[in-house]
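1. Compute the structure for the input listed below.
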Amino acid sequence: MRGKRRETLKGLTAALAASVLAPVSRAVRAQQKRSLHLELVGYTLGIHVPQLMAVRQLMLEAGYAEPRIDRIESMQVIAQSIIGGSAELGDADVVSALRASEAKAPLTVVGLVYNSTDQVLIVNADKIKSYADFRNPENGIALNDLGDFIYVLVSDALARNGVDIEDATVIQMGGSGSRMNALLAGRIAAVPIHYDQAADVMKKGNYKILVEPWKQYKRWFSEVWVANRKWLGDQANQKALVDFNKATIKSFRQATKDYGYFAEGYRKYATVPGHADIPDAALRPIWEQLATEIGAWPADGGFKLEYFKELLPVYQHAKALKGQLDLNLAIDARYVDEALQQLG
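-> A predicted model of the protein is given here:
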């Protein structure tokens, strides 16, 4: 009897230990999951939805922990922050990233946040009747930053129509909302704003869209993922970056074909007022524009060295780059290529 009792007690002790230790071991395993430290722009619009779905959901499904996310308003600041090692990956302005690399900073572009842009150049049609009207110093153009991808975009659009941007009045003004309000108040004559914002503006007066980038460029880059080259030297980081690009491309593909996936992400993550309650009648046209006409989320990731080579003359003409850039150092497509191989 005593032997049986000892065996029973031993079994109970083992069972109790297992029941106590099991949650602990699960907690330990959870702690061992990697959490990426990311820096994102301070807002999320429709074009950013696949990015947030990849970061917030698909990476978790791939076995990663919830990321640490810092929100920073300026993409130029994000580029400098990644150079300083403040985070692992950052959502930066493509021109700022290339300019930093040109200046010998250890920054490399490693993937796309999205393809093209949903920003258009909208003008006060009472003031701007032709491109020549931009030479009038009273017809100011409000831009976020002198030398960023939007500046390059506007510079090239003007140049194609016989106007040097240096002959125009350019006013530095951060935030598309602030620029839109300045346009409506008559303080400036032209402004780049997001496509869905432009639709609202045109209801309020004699405004028209002058430049739609996706109609002028086969490819256009705006926001890109950047990493510090020292960080890229670690094999564990390289694996994480491949997984990160896999999640991004999977999200691109899903968002392009599945309105429901996009709508879920928009209502959950967008920072647009009323985003959680936006009806399908208003949201579906935004998705259709982004997924089809703009082609914001390419199924192959849209990231190849030759695509950047095609745009170099545009950057250089706008004097955003000096022509001393080593693209093989500034752009590294290996992690997107490996992600595509694994995805098939």
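2. drop to CA atoms for contacts and neighbour counts, all remaining ones
-> Noted.
3. Where do the helices of the stretch 151-300 of the chain begin and end?
-> Using DSSP state H, counting those that start in this stretch, the helices of the stretch 151-300 of the chain run over 176-184, 195-201, 213-216, 229-232, 235-257, 259-269, 280-288.
4. quick one: which of those helices is nearest L9?
-> Evaluated over those, closeness to L9 peaks at helix 235-257, with 45.7 Å, by Cα to Cα.
5. next one: the closest one to chain centre, how far?
-> Computed by Cα atoms, centre = their mean, to the nearest Å, the chain-centroid distance of helix 235-257 equals 13 Å.
6. Okay, angle between that helix and helix 280-288 too, please.
-> 120 degrees (axes from the mean of the first three to the mean of the last three Cα atoms, to 10 degrees).
7. For helix 235-257, buried residues please.
-> 240-256 (16 or more other Cα atoms under 10 Å).
8. returning to what we had before: closest one to Q51 among the helices of the stretch 151-300 of the chain?
-> Using Cα to Cα, the helices of the stretch 151-300 of the chain put helix 235-257 closest to Q51, at 6.3 Å.
9. To check against the first, give me the structure of this:
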Amino acid sequence: MRTTRRQLFQLAAGAGAGLALPYGSGAFAQAGRQLKLEIQGFSLAIHIPEVIALREGLRELGYAEPKIDRIESMQVITQSIVAGSAEAGDADVVSAMRASEVGANVKLIGLVYNSTSQVFVVNADMIKSYADFKEQSNAIALNSRGDFIYVLLSGVLAQNGVDIDDTTIVEIGGSGSRMRALLGGRVAAVPVHFDQAASIVKQGNYKVLIEPWKTYKHWLSEAWLVPGAWADDKNNERAAIDLNKAMIKSFRQANADYEYFARGFRKYATVPKAADVTDSELKPVWEKLSKEINAWPNDGGFKREYFKELLPVYRKAGAIKGEPDLNRFIETRFVDQALQELG
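-> Have a look, this model is predicted:
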């Protein structure tokens, strides 16, 4: 059967009006391109829109399946991007800013997620007020000194009259190990993901003391870090826009459609038996991430002023020393263009 010109236009419209917009021709210019990316070694609930964007959203924009390397440490991801080992990595904002401050030519180009799903749970027999953190026996277990959770905690403690240097910090990798240290009485406070916190408080006199989204107007944990030369190369402009486009589209879909998130969680989450998690367990997690934490901002949540708000916190924690050049380090034009094209 012969296809008419009118039918071709109708087919194009049915496939998505975006194909008729300026980004369409740009996306076709990237047809088949394989991005080389580095992401966290684990994918939790807060990461699910990101993983869907990478595994499915980029292909919808005409890209090949990206080459993804999983790396356990966010600081190692930052070091890898500084070395140019990948095109983009979901790095720790604090270590990325520190690298930029000491001269590395790197740029942040968009968020992986907003805020954090981690909270601080304390042994309420040991921690009755913030002043109790000054007791040397009331140890706080963290993944590592200087990472974004350390900086986050430093800011909260400072707001409550406690200098983090006056506390006892012990380094314990993995939220499961930290949780066992708390339950075993070896430490007085730990950061864990909020869904883990719910099970902890049922096991004794424990309470959630810090929920970061209630303390900070904006908190930025993970963002896409790229080599500066890569960001400045015109041949990569379309890829940087489309990476953010896939991310923001996935953010919006995850907020609007629980089933979209749930399917992605059961398929991509690295937690044990993720495929078998029931709606009664998973839906409250989605509601908290989407509605309360605003983990997936519909506008991408990537504004230079949000980073500027946090500079005093970073300095107080010793994560940075001076005044980073945010105009150079925070590159917002790719998110701005993605939003313009998405509408």
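10. Superposed, how do the two chains score by TM?
-> Comparison of the two superposed chains (TM-score structural alignment, normalised by the length of the second structure) gives a TM-score of 0.90, and 315 aligned residues with a Cα RMSD of 1.3 Å.
11. that older thread, dump the helices of the stretch 151-300 of the first structure to JSON lines, plus distance to A168 of the first structure.
-> Output for the helices of the stretch 151-300 of the first structure, formatted as JSON lines (distance: least, Cα to Cα, whole Å):
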{"stretch": "helix 176-184", "distance to A168 of the first structure": "16"}
{"stretch": "helix 195-201", "distance to A168 of the first structure": "22"}
{"stretch": "helix 213-216", "distance to A168 of the first structure": "20"}
{"stretch": "helix 229-232", "distance to A168 of the first structure": "38"}
{"stretch": "helix 235-257", "distance to A168 of the first structure": "37"}
{"stretch": "helix 259-269", "distance to A168 of the first structure": "37"}
{"stretch": "helix 280-288", "distance to A168 of the first structure": "32"}
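12. quick check, distance from stretch 282-290 of the first structure to the centre of its chain.
-> Going by Cα atoms, centre = their mean, where stretch 282-290 of the first structure is centred and where its chain is centred differ by 18 Å.
13. Name the residues that touch it?
-> G46, I47, D118, D196, Y259, F262, A263, A296, W297 (Cα atoms under 8 Å, 6 or more residues apart in numbering).
14. rerun at 6 Å
-> By Cα atoms under 6 Å, 6 or more residues apart in numbering, the residues outside stretch 282-290 of the first structure that reach it are A296.
15. what comes up buried for it?
-> Of the residues in stretch 282-290 of the first structure, those buried (16+ other Cα under 10 Å) are L283, R284, I286, W287, Q289, L290.
16. Check the mean deviation of the strand or helix carrying A99 of the second structure from the first structure.
-> Using DSSP states H and E, A99 of the second structure sits within helix 93-101. Compared with the first structure after fitting, helix 93-101 of the second structure has a mean deviation of 0.4 Å; criterion: mean Cα distance after the TM-score superposition for the first structure.
17. Give me the angle between whichever helix or strand comes after that helix and helix 237-256.
-> Toward the C-terminus, helix 93-101 of the second structure is succeeded by strand 106-111 as the next helix or strand (DSSP H and E). Using the same axes, to 10 degrees, the inter-axis angle of strand 106-111 of the second structure relative to helix 237-256 is 40 degrees.
18. Who are the packing partners of the helix or strand following strand 106-111 of the second structure?
-> Per DSSP H and E, the first helix or strand lying C-terminal to strand 106-111 of the second structure is strand 118-123. Packing partners of strand 118-123 of the second structure (3 or more Cα pairs under 6 Å, 6 or more residues apart in numbering; DSSP states H and E): strand 189-193, strand 206-210.
19. winner for burial among those?
-> strand 189-193 (a mean of 25; mean count of other Cα atoms under 10 Å).
20. how big is the offset of that strand relative to the first structure?
-> Mean deviation for strand 189-193 of the second structure: 0.6 Å (mean Cα distance after the TM-score superposition for the first structure).
21. so that strand versus strand 206-210, what angle?
-> Going by the same axes, to 10 degrees, strand 189-193 of the second structure makes 80 degrees with strand 206-210.
22. now strand 189-193 of the second structure, how far from the centre of its chain.
-> 17 Å.
23. go on, stretch 132-142 of the second structure?
-> 27 Å.
24. List the buried residues in that stretch.
-> Buried residues in stretch 132-142 of the second structure, counting neighbours by 16+ other Cα under 10 Å, are found at F133, K134, N138, A139, I140, A141, L142.
25. and the angle for the helix holding A99 of the second structure with strand 106-111?
-> 150 degrees.
26. From the rest of the structure, what touches helix 93-101 of the second structure?
-> By Cα under 6 Å, 6+ apart, helix 93-101 of the second structure touches Q75, T78, F148, S221, E222, I320, P324.
27. Narrow the residues you listed to those in strands?
-> E222 (DSSP state E).
28. Can you give me the separation between the residue nearest the centre of the first structure and G301 of the first structure?
-> Among the residues of the first structure, the one closest to the centroid is V113, at 3.4 Å (Cα atoms, centre = their mean). Separation of V113 of the first structure from G301 of the first structure (Cα to Cα, to the nearest Å): 9 Å.
29. what does I165 of the first structure give?
-> 32 Å.
30. Looking at these two, which has the bigger crowd around it?
-> Taking neighbours as other Cα atoms under 10 Å, I165 of the first structure and G301 compare with G301 leading, 24 against 20.
31. Now do the same contact list for the more buried one.
-> Contacts of G301 of the first structure by Cα under 6 Å, 6+ apart are I249.
32. what do you get for L107 of the first structure?
-> S101, A227, N228, R229.
33. My guess is L142 of the second structure contacts G173. True?
-> No. Using Cα atoms under 6 Å, L142 of the second structure is not in contact with G173, being 7.3 Å away.
34. Give the closest residue to N143 of the second structure in space, chain neighbours not counted.
-> G173 (4.7 Å; Cα to Cα, 6 or more residues apart in numbering).
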